[in-house]
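K.L.:
just a sequence and a predicted model for now, questions to come.
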Amino acid sequence: MKPHKNEAQILKFAMEIGVGYAKKRGYADFDKGISPKDKVECIYRLLVTDNLIQPLAKDKEDGPNMKHKLILWITRQLPADHPLLK
């Protein structure tokens, strides 16, 4: 896994977009009591269910790999000149 220069900011942006996507799909808003780890897993599983990202192998489904998948997903959606990608 090649880390991105702005990985934390990209993940934060991916989570914002993912939560917005979940709301549009009819899911309730994420409560403040939900841990970031659970939010990552929830968004990851929703994107896999909707065939927007390929699922990880069962033995690779862990927090860091799910975060990496979300980062890859959002970086592919952003234009090449986006400030987060520089």
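P.N.:
The structure has been received and is ready for your questions. Owing to the predicted nature of the structure, the values given are computational and were not obtained by experimental measurement. Numbering: from 1, shown residues only.

K.L.:
when you work out contacts or count neighbours from here on, use the C-alpha atoms and nothing else.
P.N.:
Fine.

K.L.:
ok, how many other residues are close to residue 28?
P.N.:
The local packing of residue 28 (other C-alpha atoms under 10 Å) involves 10 other residues.

K.L.:
quick one: it and residue 19, what's the gap?
P.N.:
Here the criterion is C-alpha to C-alpha, to the nearest Å. By it, residue 28 lies 9 Å from residue 19.

K.L.:
next up, a second structure to put side by side with the first:
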Amino acid sequence: MKKLKNEAALLKKAIEIGEKYAINRGYKGFSATNAAKDKVESLYRLLVNDKMVHPLPTDNEDLQSMKHKLAIWISKQLPEGHELLK
């Protein structure tokens, strides 16, 4: 798995946008006490369920891979020339 440029910032943006998406889908949202790993896993599973990202193989389903998938997802959603894609 090749690390993306600005992957940490992309992941942060993916969580922010993903949470808004989840709320629009009827999810009550995350509380301030939810751990980042829980947010990542929840958003990943929601996006897989909605067929917005391809699922990871079950033997390769770890936190780092889920973070990477979310970063890839948001990089494809951002407009061309966005500051995080440079």
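P.N.:
Okay, I see it. All of these numbers come straight from a predicted model, not from anything done at the bench.

K.L.:
nearest the middle, which residue of the second structure would you pick?
P.N.:
When C-alpha atoms, centre = their mean is applied to the second structure, the residue found nearest the centroid is residue 70 (2.8 Å).

K.L.:
SS state for that residue?
P.N.:
Reducing the assignment at residue 70 of the second structure to three states with DSSP: H, G, I helix; E, B strand; the rest coil gives helix.

K.L.:
my read is that it contacts residue 16, right?
P.N.:
No - shown here, residue 70 of the second structure and residue 16 do not form a contact pair, counting by C-alpha atoms under 8 Å, at 11.0 Å.

K.L.:
tell me the SS of the closest residue to residue 54 of the second structure other than its chain neighbours?
P.N.:
Counting by C-alpha to C-alpha, 6 or more residues apart in numbering, residue 48 is the residue found nearest to residue 54 of the second structure once chain neighbours are left out, at 6.2 Å. Recorded secondary structure, residue 48 of the second structure: helix (three-state DSSP).

K.L.:
tell me the spacing between residue 48 of the second structure and residue 41 of the second structure.
P.N.:
Distance from residue 48 of the second structure to residue 41 of the second structure, counting by C-alpha to C-alpha: 10 Å.
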